[in-house]
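**Student:** Show me the folded form of this:
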Amino acid sequence: MSTIAYRLETSPATKAERDRRAVRVWLYAVALVLFALVLVGGATRLTESGLSITEWKPIHGVIPPLSAAEWQEEFDLYKRIPQYEQMNRGMDLGGFKTIYWWEWSHRLLARGVGFVFALPLAFFWLTGRLELFLKPRLVGLLCLGGLQGAVGWWMVASGLSERTEVSQYRLATHLTIACIIYAATLWVARGLKPRADFAAAPRNAQRLAVAIVVLALLQIYLGGLVAGLRAGLIYNTWPLMDGALVPSGLFSMEPLWRNVFENVLTVQFVHRCGAYLLLAATLVHAGLLWRAAPATRHARGAVILCLIVIAQAAIGITTLLMVVPLDLALMHQAGGLIVLAATVIHARSLAGSYPAPRGQVVGVAV
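**Tutor:** Alright, predicted model coming up:
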């Protein structure tokens, strides 16, 4: 009786799986830098630093002032805008440097994200490590990043001539695009997880999970409006607002649509309602998944997501009651990003991973 031996050969799938792992790690690193960027952007807004640099210098702006004369030149440019005249008149050079470094750090991180994304993308592309379906997704993310840079300057420009702060419309748009890039990066990265690690959930559960992602992004947009109008500095009670569950004066502006974007009372009220809706959606989602398949990975993920949203709501309420101190406000913003990441990772897990790379480890008779 003859003996048959088998030798394992490395198939194309082995290399593809390694490449996927490398791309996944890179995208998670990009998401981490984006997290830091949005957080520093929040600090820049909270410290009223966003208008301290009054010119857009994509290349030369990497280098901060290096001499007393250069610092004075930047300070003189700042003195020309309404924010200095109406809010910071009398500020000394030391105070200007404080707000300048916040904005410079924010812009430096934004440039850094571009390099952290573009250079590895070129490397993976030119060395053949990207599968065909990934290329349009990654190019789309790169284009969104370029658009975001332009939107950032569009936002800053709104506060340089007539206003003492940037437009809340533009601030919320800038924040939301950043979060869309962050969410899309996590979505692609999570989809590259090995297929054997998780299977798809029922379609209804997937749809509700995606709806929760959309609600999280909408809540971040509403939070941008609150920040732009400084709406968190008033009506600092909960659960009542201005002495009522539904305060009067919600639609006192004409036309009515302006109230959702410009009426401070309405903007904060809508943001509160958005939080309640997001929490209710995660509770329903967790309950349905647990009832359909208790103690499964998907059900546990839904419960964890719900707990994260509850924690974020608690931070938001505390921030409001404490009249938006810097540390709590930044914690609330970080919590919003964590909630968004949790919704994206959970929804992507329910959808299953991308199809496995072609090829596999095979046995060959020798």
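**Student:** alpha carbons only for contacts and neighbour counts from here, please
**Tutor:** Will do.
**Student:** Give me the neighbour count for the closest residue to residue 286 other than its chain neighbours.
**Tutor:** Distances taken as C-alpha to C-alpha, 6 or more residues apart in numbering put residue 302 closest to residue 286, at 4.7 Å, once the chain neighbours are dropped. Residues within reach of residue 302, counting by other C-alpha atoms under 10 Å, total 27.
**Student:** Residue 302 belongs to a strand?
**Tutor:** No. Looking at residue 302 with DSSP: H, G, I helix; E, B strand; the rest coil, it is helix, so not inside a strand.
**Student:** quick one, what contacts it?
**Tutor:** Residues counted as contacts of residue 302 (C-alpha atoms under 8 Å, 6 or more residues apart in numbering) are 282, 285, 286, 289, 346.
**Student:** to compare against the first, here's another:
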Amino acid sequence: MSGKRSIFEEVASPEVAAQNTPAKGVIDRGRGGARRGIRIWLMILFALVFIMIAVGGLTRLTDSGLSITEWKPFTGAMPPLTQAHWEEEFAKYQAIDQFRIMNQWMDLSDFKAIYWWEWGHRQLGRVIGLVWAVGFGYFAVRRQVPVGWGKRLWLVGLLGGAQGAIGWWMVASGVTQGEGATSVASYRLATHLGLAFIILGFLTWYILLLGRTERDLMQARRSKEAKLFGLSTGLLHFAFLQILIGALVAGIDAGRSYTDWPMMGGQWFPPNAFPVEPMWRNIFESPGLVQFIHRIAGYLLAAFGVVVWLRGRRSAHRRTRFAFNAVFAALALQIALGIITVLYGAPWQVAILHQGLAVILWVLILRARFLTAYPIQSSIREG
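**Tutor:** This is a model prediction of the structure:
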């Protein structure tokens, strides 16, 4: 029979105690994979998609999008290398309506300038596809894809492939002969840009998820601010709608139709807003009406943004409050830049800044929304 023990005496040796101590990070170990490596890979894709949106915007602003009249996903990666090849490409462009109606003044050197913009845009799309395929293949072969992430990473690749097909669907609407089209269909341009923002949105969300451990996310989810999450989701959808309307504006150069503000042609409602028959087509093809809708949607987005910001300021979490302050600042700057774009007749330098800031605003809204779903706890000292 063992003797009496002190209440302060250890009941087991250090070795036994170590064996009975639960291992740390069991949840993360089982679901981790190469989280850091995949996050870096997705960040590279994010940067490439951001550049792609900017290059696409410049391609549109320089009227370069129809300079390549064919879709050759593989052989089209090689640009013309000889004088004969250049003249062949130029002859194809000369056969479409845009050249006959708008650009008969062009010679071969002028054509090369717009050709390189479109070729660069398509080439960047190929680079993005290659980076996705190589990255996904690398992590899949090494079995380093975290549990539950395979479908998510496949989704990014599938959306990227669909984007290439939609890009040609868009270009095909402007590569016409005898139909009088001098640009792509605005609704197809909106579809193309909208999908780019969706891809960027998924990349942003996945990068944010991979930036924290599974244990941290599970714990943070218990403190989810449901009402603020719902409001930020609404703001995200509203901003996306405004981005699509902005693409319609860009598609028909509606930003240059009325250059006064807050009036339009000296009136609150633009004159001659319904010049096209049937009437419903004016939503896509009337410059005055499309710009008016973009302006009204901007005012409503600003008002709703203030509501969400005021609610976000009352969050119990310091970083969440800061995230909504950043959203409000970007939204205010975007509205001011939109007004400047109108007043100066949408010069390409200002217009591309307007589009770039839309991307930043989109990402900031996503980050604020993420923090309402997975708040970061603040210490008492941090407030």
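**Student:** and which of the contacts of residue 302 of structure 1 is nearest residue 314 of structure 1?
**Tutor:** residue 282 (15.3 Å; C-alpha to C-alpha).
**Student:** what number of residues lie near the equivalent of the closest one over in structure 2?
**Tutor:** Aligning on TM-score structural alignment places residue 282 of structure 1 opposite residue 305 in structure 2. By other C-alpha under 10 Å, 24 other residues sit near residue 305 of structure 2.
**Student:** shouldn't residue 102 of structure 2 be in contact with residue 183?
**Tutor:** No. Here residue 102 of structure 2 does not reach residue 183: they are 10.1 Å apart, not a contact under C-alpha atoms under 8 Å.
**Student:** Between these two, which has more neighbouring residues?
**Tutor:** residue 183 (24 against 10).
**Student:** next one: whichever helix or strand residue 220 of structure 2 is part of to chain centre, how far?
**Tutor:** Assigned by DSSP states H and E, residue 220 of structure 2 belongs to helix 214-221. For helix 214-221 of structure 2, the separation from the chain centroid amounts to 26 Å (computed by C-alpha atoms, centre = their mean, to the nearest Å).
**Student:** Excluding chain neighbours, what is closest to residue 24 of structure 1?
**Tutor:** Leaving aside its sequence neighbours, residue 24 of structure 1 sits nearest to residue 189 (C-alpha to C-alpha, 6+ apart; 4.8 Å).
**Student:** Generate a PyMOL selection restricted to the buried subset of the contacts of residue 302 of structure 1.
**Tutor:** Of these, the buried ones go into a single PyMOL selection, burial set by 16 or more other C-alpha atoms under 10 Å:
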select buried, resi 282+285+286+289+346
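**Student:** buried ones in the helix holding residue 220 of structure 2?
**Tutor:** Neighbour-count burial for helix 214-221 of structure 2 [16+ other C-alpha under 10 Å]: 214, 217, 220.
**Student:** quick one: the last one and residue 371 touch, right?
**Tutor:** Meaning residue 220 of structure 2. No. Taking contacts as C-alpha under 8 Å, residue 220 of structure 2 lies outside contact range of residue 371: 9.2 Å.
**Student:** So what's the residue count around residue 66 of structure 2?
**Tutor:** Counted with other C-alpha under 10 Å, residue 66 of structure 2 comes out at 26.
**Student:** Return the residue of structure 1 aligned against it.
**Tutor:** In structure 1, residue 66 of structure 2 lands on residue 51 (TM-score structural alignment).
**Student:** same deal with residue 159 of structure 2?
**Tutor:** For residue 159 of structure 2, the residue aligned by TM-score structural alignment is residue 144.
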